[in-house]
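Visitor: Sequence and predicted structure are below.
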Amino acid sequence: MTSTTASTGHGASKPTTVGGFVGAPSAARAAQLVRRATGGQDSAPVEIVAPFTGLVSATLPQATDADVRKAFDEARDAQRAWASRPARERQQVLTRLHGLILERQDEILDLVQLEAGKARLDAFDEVSATALVAGYYGKHSARILGAKRVAGVLPVLTKATRLRHPKGVVAIISPWNYPLALTAMDVLPALVAGNAVVQKPDNQTALSALWLHELAEEAGLPAGLWRIVLGRGSKIGDALVEESDYLCFTGSTPTGKSLAQQVAGRLTGYSMELGGKNPMVVLPDAPVAKAAAGAVAACFSSAGQLCVSVERIYVHESIQEEFTRAFVAKTEALRLGGELGYGADMGSLTSEDQLATVSAHVEDARAKGAKVLTGGRARPDLGPWFYEPTVLTGVTPEMDLFADETFGPVVSIYGYTDVEDAIARANDTSYGLNASVWSGDTDAGVAVAARIKAGTVNVNEGYAATFGTVGLPMGGMKESGYGRRNGPEGLLKYTETQAIAVQRGLRLRPPRVVPPRLWARVMTTGLRLLRRVQ
């Protein structure tokens, strides 16, 4: 594969750069964003390292349990006034935010690259996803949240209405891998539904969330309604669960299960997007060149650190050799490197822990007989946590990466003999987040997609079709999560449903002068008639 040199900018003056990059937002600008966080009384601040260079990009104050509880109290006060404003007025904030995101994208592209180590095109995916979310909820929220008339038990005489009320204060725990897009997907619908939000982004990528927070307030969001707390889960996690009226979490399945148990004791709601081991099924009639190109994007975008990226590819034996040859060639053509610009196709892993996991998975597979067709090694010459995009064959169940999520630029190719076998193997996992099906016959592809047990399935695409269609729900089946983000479901989950019915005229219980048996007969006749008209 082609490599580009990591641009460290070591010759630049340190006070004017972040993470060692000339042209990056200044250290003063980073400090300005950090000051938007609530709290910070913990005596042990955290230094964040830029993945491209290994240099410190920010120093983050850490909140205490008391800081978080205070943030909830203050957010609750702000929420009351916000909830009283019409939904149409609230959604106008998101419409203005949509424009600001696109106008100011250069700075956030730099920040996402610096914090997460992404190639710039992958960082732009976050900008476009954030704009799409703001645009969708900025246009449709009032309609989705509006009071809905439903047929009453007695036509004309019973007026029935369904109302939606905000939950109150929502706690959102965001991951490091998509710091801008996933902040937007979870925070913006919670706010436009009339809630306040207390968000804990991951320390590694907190500046991206703080940047969006700044723009939201510039777009008209009341100050204090969205609070961002920076801290360690071990110190502030309990406060987030115990003070919230609803919890939204994105992260690992074990952590999600633990949080769900805590929430269950309080009988408050939650939604979670958790792990995945996403399959791609290439049917025998699939156009090989297009499928191979699609697989590169599906597997290696954001260096594979995407919850919906593909880690397993099942290819029909009749085209397996041709597909593998084309896929490996396209993978080896990827430009790997770190720079603030569009020069590289794939960037770095985000942390030392991710590099360790990826390396361990590949070495375990190699030691147990898997064949590495390309990649399979770290690239410290480019930066501390770079790893080459890697394609394996001969992966068997005793290997760690066969069933466990790698969350890196590693994919395994398997052959299959018939479609029933491919579907069964795609579903043979405890996860069910995303899947991809490739076929020359769209109807056949959709038929296979409908049989895969995953929350989103893309036909002739890896993940972007469902990910970018904000009107569609996104979430996992089985151990990949609970609940959905995006679409009407992603907004309504942050509300409580209330039913109000007004009864006129005829009572729904018999008057004293009417024998109960006669009443039951009359009502039975009425129920038969109602079935025809309702």
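Guide: Cool, the structure landed. Residues are numbered from 1 along each chain as shown.

Visitor: rest of the way, CA atoms for contacts and neighbours
Guide: OK.

Visitor: The residue nearest to the spatial centre of the chain and Glu322, how far apart?
Guide: In the chain, the centroid-proximal residue (CA atoms, centre = their mean) is Leu182; its distance is 4.6 Å. Distance, Leu182 to Glu322, using CA to CA, to the nearest Å: 37 Å.

Visitor: in which helix or strand would I find Leu373?
Guide: strand 371-374 (DSSP states H and E).

Visitor: put this beside the first:
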Amino acid sequence: MTNTAVSSASSTLDQHALAPALLERLASHVTATGGAITIPAPFTGEALAELPLTTDEDVRRAFDTAREAQRGWSCLPVKDRVRPFLRMVDTLVDRREEILDIIQWETGKARRHAYEEFLDVAMCTLYYARRAAKLLGPRRRQGALPIVTRTRELRHPKGVVGLISPWNYPFSLGTSDIVPALMAGNAVVHKPDTQTCLSSLWALDLLIELGLPKNLWQVIVGDPAEIGDPLLDNADYVAFTGSTRGGRTIAAKVADRLVGYSLELGGKNPMIVLDDADLDRTARGAVRACFTNAGQLCVSIERLYVHEHIYDAFAAKLVDQVKAIKLGADFSFDTQMGSLTYQRQLETVTRQVEQAVRAGADVLAGGRSRPDLGPLFFEPTVLAGVTGEMELCAGETFGPVVALYSYRGEDEVVAHANDTPYGLNASVWTRDVARGRRLAARIHAGTVNINEGYGAAFASYDAPMGGVKQSGVGRRHGAEGILKYTEVQAIASQHYVDLEPPGSMPYGRYADMLASTIKAMKRFRIR
């Protein structure tokens, strides 16, 4: 049986319908005086919510309001700033069903994939709430000269951060970036994708309820062509997650102002199956790595390289599992894959698959849309025989499609894995983890997972996550994930002696003394 469909009866959808009072309250948090826009539900294509639109003047007003709120917020001790976020962790757990429903309605993803967003926000928030005071606190640094020079490093907030978050993981990639920015003492003007504003507005509503100053996090809604420039023109720092094309535009725009930025961009991520891999475990892992959120995940796998000795056996296991994936517009954890979010994504996936098949690629599983399930469903698809002239070979698909390749040796597969302008994520599967680590170190990617597709590295919040090459600049998570929202300042005080010749000592003699001091510091390991 191919791609079992889960029932999407209207009664099931009705049971999880979003209350009009909730939608009205969330809409009230948008900084906007313009018209209105209707958000469709990807599951059905019907209207989900109506939100007000932000004008360019509204954006400027949002920055003014945020700056005023930020002055008082930045003066609070870090331990006071983290309190709403510590409360948020417990409340998220207790009220997770609310946010899961919202995420599914606005994105069309399966509930298990919405749950990953909840987990990410809860765990990332807890990580920074526990560590923010230490990471942001003053630090002693080695002075110019031992004892007589005393140096401290201070961290100050940037001011107002302009944050642009994407539609594919709206709760996760919005809230989990905003949380450390706020903890660092900043205010935020946030432009979520218009289709997926509700989850961000829910997070804002929750934090205000838990004690966050109301004006500190401003949400603006609208077309980037209308409100993008005033956002970039007024931000003290810009954080962006989205396409490589969008990242280039932002970098060029803020360059004139010498404003800092971080960009997490596209990927064409490889998975390498070594000849000693556990085939059953690897096939199960590949399903998650390739088809989570219908492949609409920046770190998902789109290129799958399998050693020639196990290629046929692995391909058979993978295809069987892909054909058994349960699809549906459903609020049950049993559903394994949901809908695409945008019509344009369905068109991209359809175009790339059809073009590849016309050029000679073989469809091993899937390969077609499923309008019987909903307007934006596409089957999880495995292709073989993909070659360089096909758009799907090198271009990011961002959908439920993976190309299967065989290889002979490690040098060959590393060359294939690195033959891309992207470098976001990669995956290696082997029974020999030491071997996997050696190979992983040769792959040009910001994160590499061994015996996992993406989650092990992404959810290791103490380690930085981000891309190399055209997959981005900067990192989220780890110390850098919060320190990037700060300006660092060094304050040094001089004691007992000055940094000039004492008394009437000739400068030449003083110079010789300093030179000897360098050798002495080296000898006694003072430096």
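Guide: Sure thing, it's come through. Note that this is a predicted model, so its numbers are computed, not measured.

Visitor: The second structure: matching residues for the strand holding Leu373 of the first structure?
Guide: On the second structure, the counterpart of strand 371-374 of the first structure by TM-score structural alignment is residues 362-365.

Visitor: Measure how far the matching stretch is from the centre of its chain, please.
Guide: Here stretch 362-365 of the second structure shows a centroid-to-chain-centroid distance of 31 Å under the convention CA atoms, centre = their mean, to the nearest Å.

Visitor: can you list the residues that contact that stretch?
Guide: With contacts defined as CA atoms under 8 Å, 6 or more residues apart in numbering, stretch 362-365 of the second structure is touched by 2, 319, 322-323, 357, 380-386.

Visitor: ok, average deviation of that stretch from the first structure?
Guide: Following the fit onto the first structure, the mean deviation recorded for stretch 362-365 of the second structure is 0.4 Å by mean CA distance after the TM-score superposition for the first structure.

Visitor: What residues sit buried inside that stretch?
Guide: Buried residues in stretch 362-365 of the second structure, counted by 16 or more other CA atoms under 10 Å: 362-365.

Visitor: now swap in stretch 136-145 of the second structure and tell me
Guide: 136, 143, 145.

Visitor: in a strand, that's where the second one is, yeah?
Guide: No: assignment of Gly143 of the second structure by DSSP: H, G, I helix; E, B strand; the rest coil gives coil, placing it outside any strand.

Visitor: can the contacts of stretch 362-365 of the second structure go into TSV with extra columns for distance to Phe240 of the second structure and secondary structure?
Guide: Shown next, in TSV, are those (distance: CA to CA, whole Å; DSSP: H, G, I helix; E, B strand; the rest coil):
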residue	distance to Phe240 of the second structure	secondary structure
Thr2	38	coil
Val319	36	helix
Val322	33	helix
Lys323	36	helix
Val357	35	helix
Pro380	29	coil
Thr381	30	strand
Val382	31	strand
Leu383	32	strand
Ala384	34	strand
Gly385	35	coil
Val386	32	coil
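
Visitor: tell me which of the residues you listed is nearest to Lys214 of the second structure?
Guide: Checking those against Lys214 of the second structure by CA to CA gives Pro380 as the nearest, at 42.8 Å.

Visitor: any idea what Trp459 of the first structure aligns with in the second structure?
Guide: I think there's a mix-up here, since residue 459 of the first structure is Val and not Trp. Aligned counterpart of Val459 of the first structure in the second structure: Ile450 (TM-score structural alignment).

Visitor: out of the contacts of stretch 362-365 of the second structure, which is most surrounded?
Guide: Counting neighbours by other CA atoms under 10 Å, the top entry in the contacts of stretch 362-365 of the second structure is Pro380, with 30 neighbours.

Visitor: so what's the alignment partner in the first structure of that residue up against?
Guide: When the first structure is aligned by TM-score structural alignment, Pro380 of the second structure is paired with Pro389. Counting by CA under 8 Å, 6+ apart, Pro389 of the first structure touches 300, 303, 331-332, 374-376, 409-410.

Visitor: Tell me how far Pro389 of the first structure lies from Gly440 of the first structure.
Guide: Separation of Pro389 of the first structure from Gly440 of the first structure (CA to CA): 27 Å.

Visitor: Could you do Ser7 of the first structure as well?
Guide: From Ser7 of the first structure to Gly440 of the first structure the distance is 42 Å (CA to CA).

Visitor: do Pro25 of the first structure as well
Guide: According to CA to CA, Pro25 of the first structure stands 46 Å off from Gly440 of the first structure.

Visitor: Pick out whichever of those two has more residues nearby.
Guide: Set Pro25 of the first structure next to Gly440 and count neighbours by other CA under 10 Å: Pro25 wins out with 19 against 16.

Visitor: do you know how far the corresponding residue of the second structure for Ala181 of the first structure is from Ser339 of the second structure?
Guide: Per TM-score structural alignment, the equivalent position to Ala181 of the first structure in the second structure is Ser172. Ser172 of the second structure sits 18 Å away from Ser339 of the second structure, taking CA to CA as the criterion.

Visitor: Of the two, which one has the most company?
Guide: Ranked by neighbour count (other CA under 10 Å), Ser172 of the second structure and Ser339 place Ser339 first, with 31 against 24.

Visitor: Going by secondary structure, the more buried one is in what exactly?
Guide: Using DSSP H and E, Ser339 of the second structure sits in no helix or strand.

Visitor: Now which residue in the first structure aligns to it?
Guide: Aligned counterpart of Ser339 of the second structure in the first structure: Ser348 (TM-score structural alignment).

Visitor: Ala122 is in contact with the match of Ala181 of the first structure, correct?
Guide: No: look at Ser172 of the second structure against Ala122 with CA atoms under 8 Å: they stay out of range, at 9.3 Å.

Visitor: Show me what whichever strand or helix holds Asp64 of the second structure packs onto, helices and strands only.
Guide: Using DSSP H and E, Asp64 of the second structure sits within helix 56-75. Where contact means 3 or more CA pairs under 8 Å, 6 or more residues apart in numbering; DSSP states H and E, helix 56-75 of the second structure is packed against strand 160-165, strand 187-192, strand 217-219, helix 224-234.

Visitor: Which of these sits closest to Glu209 of the second structure?
Guide: Of all those, strand 217-219 comes closest under CA to CA, at 13.0 Å.
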